[in-house]
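Trainee: Sequence isn't available, so here's the structure alone:
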């Protein structure tokens, strides 16, 4: 018996990289799958139904169950269709995994607005596209013990402030806020929502110059395999993870990390309206020691974003 026997999952970005690894892992654990991938380039241009179809054929050839969809996940009609496919093919939906993403990296002063819009569209609307119809279905079930799961993909680029990825970092930090909102809003319907911040060698990271990668290390193909992301996603998709929701989990190589949620680390106050000089003095005395310890430069030795 697999840990996902009888469960039905939608996976976006399923045709390659991390999405393909998750698809194989889910199938091995008994999940029935709806696999979506536009088959576009790393920058989101073009399209090819082949990757989604290929991974579905692979799953079916190994005795699993999968159907493929090659639609643009940033189109809300695609998300609705994926939910409908799950219900038509398998009669239920338990898990949504949003992996699909693109990169269009530039420093902010060189970033074309169309590249900003494209990245925000794929990541944020791409998540909304699947989550809205899935959440509506789960709400209709009125089953607080449904073990329903939303697993979103964020990035260290957001958490650590990658300098050449302002659009990507903004989108991925937005996904963290979305995930927290979903965890709070959907808990009564038996839904948990968590975000994964992965570190793996994929088509997307291959487009990042070596000198721009956060902590890139050569000769680590096995450690940085996308297959190392799949185990934590598989656990979250199962019925034993009800206790975990609204959190961000880092996964890179052979490590899994629990990221801290934002918290107040220092407070200053006044008896009345702030005097500018008093405010400046208190900020310098109280906030500066803490802020200096959180300077973005400390993040440059971390693992590369995906």
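Mentor: Right, received. Where do you want to start? Note that the structure is predicted; figures quoted are calculated from it, not measured.
Trainee: can we go C-alpha only for contacts and neighbour counts from here?
Mentor: Will do.
Trainee: At which residues are the strands of the stretch 101-250 of the chain located?
Mentor: Assigned by DSSP state E, counting those that start in this stretch, the strands in the stretch 101-250 of the chain fall at 148-153, 191-199, 248-252.
Trainee: Redo these as a markdown table? Include distance to residue 50 and mean neighbour count.
Mentor: Output for the strands of the stretch 101-250 of the chain, formatted as a markdown table (distance: least, Cα to Cα, whole Å; neighbours: other Cα atoms under 10 Å):
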| stretch | distance to residue 50 | mean neighbour count |
| --- | --- | --- |
| strand 148-153 | 23 | 26 |
| strand 191-199 | 25 | 27 |
| strand 248-252 | 28 | 22 |
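Trainee: ok, for residue 145, nearest residue in space, not its chain neighbours?
Mentor: Of all residues not flanking residue 145 in the chain, residue 190 sits nearest, at 5.1 Å (Cα to Cα, 6 or more residues apart in numbering).
Trainee: so what's that neighbour up against?
Mentor: With contacts defined as Cα atoms under 8 Å, 6 or more residues apart in numbering, residue 190 is in contact with 138, 143, 144, 145, 146, 147, 148.
Trainee: In helices, which of those appear?
Mentor: Counting by DSSP state H, the contacts of residue 190 place residue 138 in helices.
Trainee: Count the residues that sit near residue 142.
Mentor: The criterion is other Cα atoms under 10 Å. On that basis, residue 142 has 12 neighbouring residues.
Trainee: dropping in the other structure now:
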């Protein structure tokens, strides 16, 4: 690894950094010169259990390659914990320039079979996890705005499932919620000299491995292909890039458009069921 890369001097928190996309991203950021704080609760894919092993292993790999990193073990949905995570990062490295939240679990089921616990667990980890980290980062960046020597960056992680995916009502709702959160944060954070963008990654991870009918293989879309996109979004080169949803899939990068009216029609007399019934096909 190098300490003179494009991210030299950047201190970045990577939650969910013990496996998959988070692990690949943490290693890539460190390889580009960043100091990385790796958070991972080390749960199963369903959110059960806990282990310090995944975060420790990622940090060990970074250090073995000559990079700078530390592990931080805790639940990213906990507001007190995420405040501690930020405070400890500042205490150790003097600053927090960026964060990306890969922490996530899956509890797939069709609506007729999904339990309240299945719903709450997935919404909690994916959506509250983003909120808990982002709220405390916003407070920290507000407090340190006058001393900031660069624009700080937050990267939220969404999914193609945000557009809807059978068997994933909980996950789809959470990932769609992340988009709303990031769009709102992108309107608020610039006053603190910070920005927020959403990453929509497609990569082979343990979430894909768990699917009965895998849509693609590890060689098609490895997590390492996504990591440089995060590296760019947290770098100083991305200053002013704010409120975007960036899709990263293999060798392709694209911008995902925000929702907008596709077609519209007007009735000067006001709509009724009857007039809508007569004309609704015009919108289709």
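Mentor: Noted; the coordinates are in hand. These numbers were taken from a predicted model, which means no experiment stands behind them.
Trainee: and the residue nearest to residue 145 of the first structure, what pairs with it in the second structure?
Mentor: In the second structure, the residue matched to residue 190 of the first structure (TM-score structural alignment) is residue 193.
Trainee: same deal with residue 63 of the first structure?
Mentor: Checking TM-score structural alignment: residue 63 of the first structure goes with residue 66.
Trainee: Where in the second structure does stretch 228-237 of the first structure fall?
Mentor: The aligned range for stretch 228-237 of the first structure in the second structure is 225-234, by TM-score structural alignment.
Trainee: Stretch 40-47 of the first structure now?
Mentor: Going by TM-score structural alignment, stretch 40-47 of the first structure sits over residues 43-50 in the second structure.
Trainee: List of residues touching the matching stretch?
Mentor: 41, 42, 51, 104, 105, 106, 107, 121, 206, 207.
Trainee: can you pull the contacts of the second one?
Mentor: Residues touching residue 42 of the second structure, when contacts are defined by Cα under 8 Å, 6+ apart, comprise 18, 49, 50, 51, 52, 53, 54, 55.
Trainee: Go again with 6 Å.
Mentor: Contacts of residue 42 of the second structure were listed using Cα atoms under 6 Å, 6 or more residues apart in numbering, and they are 50, 51, 54.
Trainee: out of the contacts of residue 190 of the first structure, who's nearest residue 97 of the first structure?
Mentor: residue 148 (11.3 Å; Cα to Cα).
Trainee: ok now do the counterpart of the closest one in the second structure, which residues does it touch?
Mentor: Taking TM-score structural alignment for the superposition, residue 148 of the first structure sits opposite residue 152 in the second structure. Residue 152 of the second structure is in contact with 97, 98, 194, counting by Cα under 6 Å, 6+ apart.
Trainee: Map residue 16 of the second structure across to the first structure for me.
Mentor: Under the alignment defined by TM-score structural alignment, residue 16 of the second structure is paired with residue 13 of the first structure.
Trainee: The closest residue to its match other than its chain neighbours in helix, strand or coil?
Mentor: Leaving aside its sequence neighbours, residue 13 of the first structure sits nearest to residue 100 (Cα to Cα, 6+ apart; 3.8 Å). Reduced to three states with DSSP: H, G, I helix; E, B strand; the rest coil, the structure at residue 100 of the first structure is coil.
Trainee: what about residue 100 of the first structure, how many residues close to it?
Mentor: 26.
Trainee: Please report how far the residue of the second structure sitting at the aligned position of it lies from residue 262 of the second structure.
Mentor: Under the alignment by TM-score structural alignment, residue 100 of the first structure pairs with residue 103 in the second structure. Counting by Cα to Cα, to the nearest Å, the separation of residue 103 of the second structure from residue 262 of the second structure is 34 Å.
Trainee: can you list contacts of stretch 217-234 of the first structure?
Mentor: With Cα under 6 Å, 6+ apart as the contact definition, stretch 217-234 of the first structure has outside contacts at 17, 18, 21, 22, 200, 201, 251, 253.
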